[in-house]
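Student: Sequence isn't available, so here's the structure alone:
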């Protein structure tokens, strides 16, 4: 029996109808896919590749005039003097300028010590010298008196000797007794003894006089020393300078040898700048070096290359003139691998203010004399972080190119007789949008003038060489190029920006 909930049984008619409908649906899908899914691609024709790449060039210019080598530096004092008291004493007077930061002039009294003790010592030695003069005069008188007594004693000896001789003669004639002869001899001996005593006394007085003279010499030295100590109670400034450090106050006691002030010389000042080995190469191979020293015999000396010291404050740049003086030390600094050089500024107060615009370029007719600078530093001061520009006159040929012509890896592309030549360069200096480079142009010219089987030998000079400033896709040395024109220099574009432009152009060509 069938269950009351089950449906009616399927018939053959329904089965056939389901199969036919399914076949029709599948056929419609197949027909739609075949008719609408297939699309013919349009025919694309690849453009013919040009025989030469169009580039924009500029003429290769030789650099004329001095070469500017830029660096940074720190202002340091030319010399520092530490003054110390040479005598002890209490400070009774002090200069108002004996304060850090104030300027003192040469010969100005800095401190004055209590000089009573030293004045008394000078007076004591003067009195002692007077006493010794009196003793010397007394010794001279005693010597003179002894000389008179010596003459009398010598006469007495002569008379006593004559008396003895007469007594001996009388005894020989038996006219006198032996006792009378003894008396005469005794008188002669007494006279001779008195003479010897006077001679000894004279020698003693002469020795005493010599001793007094020696004492006078010592007193004279002590008097000079006392006067020197008295003069040292007043300490003056030996130079024109600025007080860096002061450690003394009025009414304080200072022992001998106490350092109380440090003064830096302001008549001249130095700027310490670290120059690289490449920069020192151009300094040592400058015209100033050839004029100052013999070639190959300069050692580690540097020529007097002129330089400009700049200190920027807002929109103004303050300038001083300097000269490269010496290398500070025995050679290359082990930490920085640079040459620590010192530049001397003989007139640190001679400042010139130059007005600049927002881009850092100088404005016209904006120089002001140093006496007219009232809104900035009037002189170079220690600790200033400044810019240093050395004005070197090179002895070899350098070239000036646009900044956009410098390719990654410090290379430039030259259009030499219709061919691209990749030339490595050394960037020496930058001037606005121009770059001063050292390049071996002769090698590029030699490669372009080599004879080939299809091209006759040509002669190309450096004046006929052009610098490629436009981007080139897939540049290769020797690829043919043609000049399409000259574009104005694009200041501010770097080699990295040029590489980005070339990459974008390659992407467009690949997508097209």
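Tutor: In hand now; what should we look at? None of these values were measured; they are calculated from a predicted model.
Student: hey, let's count contacts and neighbours off CA atoms from now on
Tutor: OK.
Student: Go through stretch 280-299 and flag the buried ones.
Tutor: 280, 282, 283, 284, 285, 286, 287, 288, 289 (16 or more other CA atoms under 10 Å).
Student: So which residue is smack in the middle of this protein?
Tutor: Computing the C-alpha centroid of the chain and ranking residues by CA atoms, centre = their mean puts residue 342 first, at 2.0 Å.
Student: and the gap between it and residue 199?
Tutor: 77 Å (CA to CA, to the nearest Å).
Student: Can you report how many residues neighbour residue 331?
Tutor: Neighbours of residue 331 under the rule other CA atoms under 10 Å: 13.
Student: dump the residue contacts of it.
Tutor: Each residue near residue 331 by CA atoms under 8 Å, 6 or more residues apart in numbering is listed here: 300, 339, 340.
Student: Selecting buried members of these in ChimeraX, what would you type?
Tutor: Command for ChimeraX, covering only those of these found buried under the criterion 16+ other CA under 10 Å:
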select :339,340
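Student: could the contacts of residue 331 be laid out in a markdown table, adding distance to residue 31 and secondary structure?
Tutor: A markdown table is the format used below for the contacts of residue 331 (distance: CA to CA, whole Å; DSSP: H, G, I helix; E, B strand; the rest coil):
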| residue | distance to residue 31 | secondary structure |
| --- | --- | --- |
| 300 | 93 | coil |
| 339 | 86 | strand |
| 340 | 87 | strand |
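Student: Of the contacts of residue 331, which is the nearest to residue 448?
Tutor: residue 339 (40.3 Å; CA to CA).
Student: before we move on, the earlier item: where's the residue nearest to the centre of the chain relative to residue 388, distance?
Tutor: 11 Å.
Student: now do residue 330
Tutor: Look at residue 330 and residue 388: by CA to CA, they are 22 Å apart.
Student: Tell me the secondary structure at residue 93.
Tutor: Following DSSP: H, G, I helix; E, B strand; the rest coil, we place residue 93 in the strand state.
Student: ok, structure two:
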């Protein structure tokens, strides 16, 4: 039996060498990539340091400069605003009734002049009431005249009673003398005494009647005054049936039509006043700061002096107000009494038919005159006398002129206005600005008044506002091209460039303003305005035009 034996298998040399090389390459390749990356990083870092900071000793940059100057002009504040009406007035019915007549111009969008007729409420009821009170007043005047006649008659009766009493007193004395001589009897003396008592009683009754007539006359006078006051109320109701425009303006909305019945207090028409307009705008806190800086100490002193005088006048006025009110009430009654007396004096004899004409003159005079008990509006001037001037300035805006402009195509129209008041109190929570109002008192008087098609300032127009504010704070003016990122400037001193940070408080498209006392620059310092490729502190520079 024969066995065959196979030789052991072995790997060829070529296969082993390829596997070893593959393993070595997989280890070396990452090392090569890392080395190349490190080399590239070193090269980039070296290139980054070289261009900006390297200064060649043999080259000096030539620069243009401008000297630092003090700011002597005015600070210009530019804002945007929206035109709003100065006020909207809703006229309401002061009396009830049916709308009898309505003006054709009583429509939304129509313009009204002051005192223009708007509508009329039926006044028949008020006319009847007025005429009825006239008759009541005539009747009261007739009763007063009758009372006057009765007073005259009573005076005559008193005179007769006094003469009769004197006669009875003489008769009594004569009877007493006769009785002493036993000529007259006791019954005759008693009868004479009885007649004397009757005369005294008659005289006293006439005197009592006279005093009663005086009281009755006083009551009738007060009744006449009451009728006059009711007559004045009726007259006012008559006048209130005719509705006219109290201002110059445009009707925004008409609420009623002809033939409708309106109650007292119902709205009739809403009018937007156009004699003046307001512009709603918003101020930043720094802009408000500059506006308030324009107030001078002299103006404050004058205001304090005038304010103290007004306080003194008000203290004196408070003490006399109560006495003046009482005196005016007495004067009202006395004046009415005199007028009624004059009226009665014009009626002669028993002829009362002509009393109507003088009575109408009395009523006319009474209706035209203002009541002395009306509220005194002399103090309603808007002046504040209960707080100090400092507090007032803190919560009010100084009157600052404002130029209002509006662009229509290629035309620019402008108006003159003034910053008048805050629109409420405090900052707006969303914009963090202060709402303000600018008033334009003549919205039709534009600087371009000679041009046709001139627009008036009307509600909703977007306008531009320019305020020029003077300040006493010393400021430096720096051209805007000299301000570099980071709020720094380049100052050329003794052939070297110095980087100087500045604190900018106001910046426009042309210049920036910085405070004098809060910056390390001086008036006359040369500020570099030309661009430079590389900048560092102490860089050698040469000012252009300087040898």
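Tutor: Thanks, I have it. All values derive from a computational prediction rather than experimental measurement.
Student: What's the TM-score once they're superposed?
Tutor: Between these two chains, after superposing, the TM-score reads 0.69 (TM-score structural alignment, normalised by the length of the first structure); 415 aligned residues with a CA RMSD of 3.8 Å.
Student: tell me the contacts of residue 132 of the first structure?
Tutor: Neighbours of residue 132 of the first structure in contact, by CA under 8 Å, 6+ apart: 212, 215, 216.
Student: My reading is that the first one is in a helix; is that accurate?
Tutor: Read that as residue 212 of the first structure. Yes: counting by three-state DSSP, residue 212 of the first structure is part of a helix.
Student: Could you check which residue of the second structure pairs with it?
Tutor: Superposed on the second structure with TM-score structural alignment, residue 212 of the first structure falls opposite residue 220.
Student: Do I have it right that its match meets residue 145?
Tutor: No: using CA atoms under 8 Å, residue 220 of the second structure is not in contact with residue 145, being 10.6 Å away.
Student: With neighbour numbers in mind, choose between these two.
Tutor: residue 145 (22 against 17).
Student: Contact partners for the residue nearest to residue 463 of the first structure when sequence neighbours are not counted?
Tutor: Of all residues not flanking residue 463 of the first structure in the chain, residue 60 sits nearest, at 6.9 Å (CA to CA, 6 or more residues apart in numbering). Residues counted as contacts of residue 60 of the first structure (CA under 8 Å, 6+ apart) are 399, 400, 401, 462, 463, 464, 465, 466, 467.
Student: The third one belongs to a helix?
Tutor: It refers to residue 401 of the first structure. No: under three-state DSSP, residue 401 of the first structure falls outside any helix and is assigned strand.
Student: Find me the equivalent region of the top helix by length along the second structure in the first structure.
Tutor: The residue-count maximum for a helix in the second structure (DSSP state H) belongs to helix 124-180. Aligning helix 124-180 of the second structure against the first structure (TM-score structural alignment) gives residues 116-172.
Student: mean distance, the matching stretch to its aligned residues in the second structure?
Tutor: Here stretch 116-172 of the first structure, set against the second structure after superposition, deviates by a mean of 2.1 Å using mean CA distance after the TM-score superposition for the first structure.
Student: how far is that stretch from where the chain is centred?
Tutor: 74 Å (CA atoms, centre = their mean, to the nearest Å).
Student: now for residue 349 of the first structure: what does it line up with in the second structure?
Tutor: Using TM-score structural alignment, residue 349 of the first structure pairs with residue 444 in the second structure.
Student: Tell me how many other residues surround its match.
Tutor: 17.
Student: Assign a three-state SS to it, would you?
Tutor: On the three-state scheme (three-state DSSP), residue 444 of the second structure is labelled coil.
Student: what's the distance between it and residue 275 of the second structure?
Tutor: In this structure, residue 444 of the second structure and residue 275 of the second structure are 9 Å apart, going by CA to CA.
Student: try residue 96 of the second structure
Tutor: For residue 96 of the second structure, the distance to residue 275 of the second structure - CA to CA - is 31 Å.
Student: between these two, who's got more neighbours?
Tutor: Comparing residue 96 of the second structure with residue 275 by neighbour count (other CA under 10 Å), the higher total belongs to residue 96, at 19 against 16.
Student: Just give the closest residue to the more buried one, not the sequence neighbours.
Tutor: residue 263 (4.4 Å).
Student: can you pull the contacts of the counterpart of residue 380 of the first structure in the second structure?
Tutor: Residue 380 of the first structure maps onto residue 457 in the second structure, with residues paired by TM-score structural alignment. Shown in contact with residue 457 of the second structure (CA under 8 Å, 6+ apart): 83, 277, 443, 444.
Student: List buried residues within these.
Tutor: 83, 277, 443, 444.
Student: before we move on, what SS does the nearest residue to the last one once chain neighbours are set aside have?
Tutor: What that stands for is residue 444 of the second structure. Nearest residue to residue 444 of the second structure in three dimensions, chain neighbours excluded: residue 456, at 5.3 Å (CA to CA, 6+ apart). Here residue 456 of the second structure is recorded as coil under three-state DSSP.
Student: so how many other residues sit close to residue 456 of the second structure?
Tutor: With other CA under 10 Å as criterion, residue 456 of the second structure counts 15.
Student: quick one: it and residue 419 of the second structure, what's the gap?
Tutor: Using CA to CA, one gets 19 Å for the distance from residue 456 of the second structure to residue 419 of the second structure.
Student: what residue of the first structure takes the place of residue 499 of the second structure?
Tutor: In the first structure, residue 499 of the second structure lands on residue 421 (TM-score structural alignment).
Student: what's the neighbour count on that match?
Tutor: 27.
Student: That one: what's it in contact with?
Tutor: Contacts of residue 421 of the first structure (CA under 8 Å, 6+ apart): 413, 414, 415, 444, 476, 477, 478, 479.
Student: what residue of the second structure matches up with the last one?
Tutor: If I follow you right, that is residue 479 of the first structure. Matched by TM-score structural alignment, residue 479 of the first structure corresponds to residue 538 in the second structure.
Student: where does its match land in three-state SS?
Tutor: Counting by three-state DSSP, the backbone at residue 538 of the second structure sits in coil.
Student: isn't it right up against residue 500?
Tutor: No: counting by CA under 8 Å, residue 538 of the second structure sits too far from residue 500 to count as a contact (11.6 Å).
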